[in-house]
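**Student:** After the sequence you'll find the predicted model.
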Amino acid sequence: MSTTGAHVPDDGAGGRPRSGWWWWARRRGFFLDLTLAAVSAVECGFEGVTFAHKTGVAPAVCVLLGFLAGAALILRRRWPIAVVLLSIAVSPAQVGFVLSMVALYTLAASEVPRRITVSLAAMNGVASTLVAFVRFQDSLRNDNGRSMSLPVIAITSVLLALGVTAPPVLLGLYVRARRRLVESLRERADGLERELELLAEKAAERAERARAEERTRIARDMHDVVAHRVSLMVVHAAALKAVALKDPAKASASAELLGDMGREALTELRQMLGVLRTAEVERVAPASSVRPAAVLPDEPDGPCLDQLGELVEQSQAAGMTVEFTVEGEERPCGPRVEQTVYRVVQEALTNVHKHAAGAKAHVRLAYREVEIAVLVLNGPSDGTPATPLPSGGHGLLGMKERVTTHGGGFAAGPTPDGGFRVSALLPLAARPT
């Protein structure tokens, strides 16, 4: 930045630069400078007449030079240092009071380095002191009836120079500091606004992720609730068709079991729909609600580990050979962990029905010191024709998502003998969500 071209606000009070004329940011700044330059030019012109009478120079020349010196004030915003130097240069002619005052204020209020401002203000003060000293001596010389010692004249001249120099400089420094403070506060406000925009964007991204996670969880829960029951119903329907004519008693028992499974499936569907309605109500609830709207609540009265035996019996009733063992001392695991273990076993048995008809399965539940392990292992199919069942391919993914949500580990894959293995390890206490 050029020191002679420092930008100064239009009215000296600060403000953001705007489109205007030449180096004026606003039109009112141009008209203000034009008015000050006119006043200064008129003053310097009148004082030039007095200077001409004292020196014997042609009055027209002094008036013209004074007018040009005073009119230079219109350049105060563009070249504040040059205008101050001009006011110091014409001070011996005892002209330019308005020029000096406005020029010093403009210099102090501009972005010129402070050391330059102090140096030029000191030069102006010395020049004003000398001019005042000469004026006092001339006054005493013309008025023989008054007497004043040189020390008194010197002190009076210094005080007068300070009174002329200090106020505009101090006012300009104050306006400069105030403008910088306003700009700093404005920048801070802009920074806070940008931060708020970033926070709003991040909040929108988090909300979108929460909605995606909610949709995924809803799909996973619907799959777990429906797939197992419906798969068993399809298996029983096929068995019912096969024995309907050969063994009416067994067919009747299968039909009764099929009806029970249908009713259980409907009950679980109603529970799931109730959960979804609850989540929808909480989504439109006030912001002071305790539970976030994007989090789907746990299943009310969801399955627990005590129901694993019943789950195994249902698969056995469908013709599958299932062995169920429990190891370790039973201890409370928390409803969410128990639901996850139940759903893992349920989905694993459903996959056996779908993909390994006639295979033997082994469900193993092991309680450890700080965790619980579950293993569902099945052998290869014995060649029994499989009942065609639709598969969305999301069963294993859903099991893994459920387990990892609680900070557990999940693994699934084929075994060397052609079977399949599903294992999960979960902490006894669920991870808080």
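**Tutor:** Looks like it came in fine.
**Student:** from here on, contacts and neighbour counts on C-alpha atoms
**Tutor:** Fine.
**Student:** got the contact list for stretch 341-352?
**Tutor:** Contacting residues not belonging to stretch 341-352 are listed as 224, 227-228, 231-232, 303-305, 307-308, 311, 315, 359, 361, 363, 374, 376, 378, 395, 399, 422, 424 [C-alpha atoms under 8 Å, 6 or more residues apart in numbering].
**Student:** Look at residue 155 and say how many residues are nearby.
**Tutor:** Residues lying near residue 155 (other C-alpha atoms under 10 Å) number 13.
**Student:** Likewise for residue 32?
**Tutor:** Neighbour number of residue 32 under other C-alpha under 10 Å is 14.
**Student:** Give me the secondary structure label for it.
**Tutor:** Here residue 32 is recorded as helix under DSSP: H, G, I helix; E, B strand; the rest coil.
**Student:** Check the gap between it and residue 38 for me.
**Tutor:** To residue 38, residue 32 is 10 Å away according to C-alpha to C-alpha, to the nearest Å.
**Student:** picking that back up, so among the contacts of stretch 341-352, which ones count as buried?
**Tutor:** The neighbour-count test (16 or more other C-alpha atoms under 10 Å) applied to the contacts of stretch 341-352 identifies 224, 227-228, 231-232, 303-305, 308, 311, 315, 359, 361, 363, 374, 376, 378, 395, 399, 422, 424 as buried.
**Student:** ok, and here's another one to check against it:
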Amino acid sequence: MTTTGEERMAARGGPWWWARWRSAVLDVGLAVASAVECAFEGVRFARDAGIPVAAGVVFGALAGSALLVRRQWPIAVVLVSIAITPAQMGYLMGIVGLYTLAASELPRRIIASLAGMSLVGMLIVMFVRVRQDMDKGSWDLGDWFVPFAAITTAIGMTAPPLLLGLYVGARRRLMESLRERADSLERELQLLAERAEERAEWARNEERTRIAREMHDVVAHRVSLMVVHAAALQAVARKDPEKAVKNAALVGDMGRQALTELREMLGVLRSGDGGARRAEQAVPLVAVGVAAAVAASKAVDEGEGPCLEELEELVGQSAAAGMVVDLSVEGDVRSYAAEVEQTAYRVVQEALTNVHKHAAGAKTYVRLAHRVSEIAMQVENEPPPEVASASSARLPSGGNGLVGMKERVTALGGVFVSGPTDAGGFRVSAVIPAA
């Protein structure tokens, strides 16, 4: 985990302007060393200037102690070092001050100006000093040595700390930039992880809804017909044994069909669970829900499902249960994508199931229209007889049939409309794009 800028500011534990106690101890040590140096050099300055030695020592100690504020005011430290350069003191303060100035965040023109002033001041002072020493006869060298010594000393006292400070400052800014980028990347990764978790939860909810819809379509219609046939079987068992046997056979056939479809659905769920377990071992937790949903959806789409060719059989089953159903097909019959045919079949199936539940005995019209770029279907029933409607109240309803039909149709870009008719019946209409 990286440390953000706010956390670094909160972690400052040093006194005053120092970020750490270690930095404060270092600056205090440098200030003491600079004060001692300037105090010793102040003795010579006092003798040359004709002032008391104690005054020179105090002046040197005070000037050298300015190094204590080098981090807070580097410009002031450099200016003090330039000011005491003619007194031939403050060499340590000049070196450390230039380094601190170059490593700071100040504009380059200010750094260049102060470095140039320090170089020129050192050059003049060294030129005068070397010339004085040669005039005293301390050195017996040619005239070329004076400018050579002055230039070499001035560059040697100015260039190395300046270049080192520029390098350290650039490296420090680079590290700060890298920290900020790392913080930004960490925040983006955290945001992506949260979004991935949200998408995974959404995918899990969608898959639960899809499974519930499939189970409802598989079970509700078959069981509703079985209940209707069972009621008819109970009514005619003693009066018409042959019809009772026929109704019992129909109940058995529908029960076997329901079990077959349930086995197919459970097989899809098992394969989806296996894929989810494999995905859980191979990918992070936030992707398991998406992987499981995709695997289950792919398995359902590739599995064998109902198609429009089975629509007549579906209507025949409702007719065998005592419903008067009128099926009409318009347009040129053709095949569609598997998901389009399954959706159209499920809409008709669920609409017929609702008629069995809520309008038993009502005459029902099923219309299917093959158009150029779409397929339309409509299931409309007349008002149910009073006796039949009373008996149909025994069939429970979860209230999810119309919701499931609308979800299926709108998922394919279609339009779904349902509601009561003026005559007292109920109408379900859907239009699904062919592509």
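**Tutor:** Noted; the coordinates are in hand. Please read all numbers here as calculations on a predicted model, not as lab measurements.
**Student:** Now the TM-score, please.
**Tutor:** After superposition, the two chains reach a TM-score of 0.90 (TM-score structural alignment, normalised by the length of structure 1), with 414 aligned residues with a C-alpha RMSD of 2.1 Å.
**Student:** one step back: select from the buried ones among the contacts of stretch 341-352 of structure 1 every entry located in helices.
**Tutor:** Judged by DSSP state H, the subset of these located in helices is 224, 227-228, 231-232, 308, 311, 315, 395, 399.
**Student:** Serialize the residues you listed to TSV and add fields for distance to residue 137 of structure 1.
**Tutor:** Listed next are these as TSV, based on distance: C-alpha to C-alpha, whole Å:
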residue	distance to residue 137 of structure 1
224	109
227	113
228	115
231	119
232	121
308	116
311	119
315	123
395	108
399	105
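**Student:** Between those, which sits nearest residue 330 of structure 1?
**Tutor:** residue 308 (13.6 Å; C-alpha to C-alpha).
**Student:** Could you say which helix or strand holds the spatially closest residue to that closest one that is not a sequence neighbour?
**Tutor:** For residue 308 of structure 1, ignoring the flanking residues on the chain, the nearest one in space by C-alpha to C-alpha, 6 or more residues apart in numbering is residue 342 at 6.5 Å. Following DSSP states H and E, one finds residue 342 of structure 1 within helix 335-355.
**Student:** what's the matching range in structure 2 for that helix?
**Tutor:** Alignment of helix 335-355 of structure 1 against structure 2: residues 338-358, by TM-score structural alignment.
**Student:** Once aligned, what mean separation remains between the matching stretch and structure 1?
**Tutor:** Superposing on structure 1 and averaging over aligned pairs (mean C-alpha distance after the TM-score superposition for structure 1), stretch 338-358 of structure 2 comes out at 0.9 Å.
**Student:** Thought residue 66 was touching residue 48 of structure 1, still the case?
**Tutor:** Yes - assessed by C-alpha atoms under 8 Å, residue 48 of structure 1 is found in contact with residue 66 at 5.6 Å.
**Student:** in stretch 185-195 of structure 1, what counts as buried?
**Tutor:** Buried-residue list, stretch 185-195 of structure 1, by 16+ other C-alpha under 10 Å: empty.
**Student:** Report the aligned residue range of structure 2 for it.
**Tutor:** On the basis of TM-score structural alignment, stretch 185-195 of structure 1 is assigned to residues 178-188 in structure 2.
**Student:** Okay, strands next: where are they in structure 1?
**Tutor:** In structure 1, the strands defined using DSSP state E lie at 321-327, 360-367, 371-378, 409-414, 420-427.
**Student:** now those in JSON lines, with distance to residue 262 of structure 1?
**Tutor:** Converted to JSON lines, the strands of structure 1 look like this (distance: least, C-alpha to C-alpha, whole Å):
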{"stretch": "strand 321-327", "distance to residue 262 of structure 1": "22"}
{"stretch": "strand 360-367", "distance to residue 262 of structure 1": "24"}
{"stretch": "strand 371-378", "distance to residue 262 of structure 1": "25"}
{"stretch": "strand 409-414", "distance to residue 262 of structure 1": "29"}
{"stretch": "strand 420-427", "distance to residue 262 of structure 1": "27"}
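**Student:** among those strands, which is nearest residue 74 of structure 1?
**Tutor:** strand 409-414 (79.3 Å).
**Student:** which bit of structure 2 covers that closest one?
**Tutor:** Against structure 2, strand 409-414 of structure 1 falls on residues 415-420 (TM-score structural alignment).
**Student:** go on, stretch 210-229 of structure 1?
**Tutor:** Using TM-score structural alignment, stretch 210-229 of structure 1 pairs with 203-222 in structure 2.
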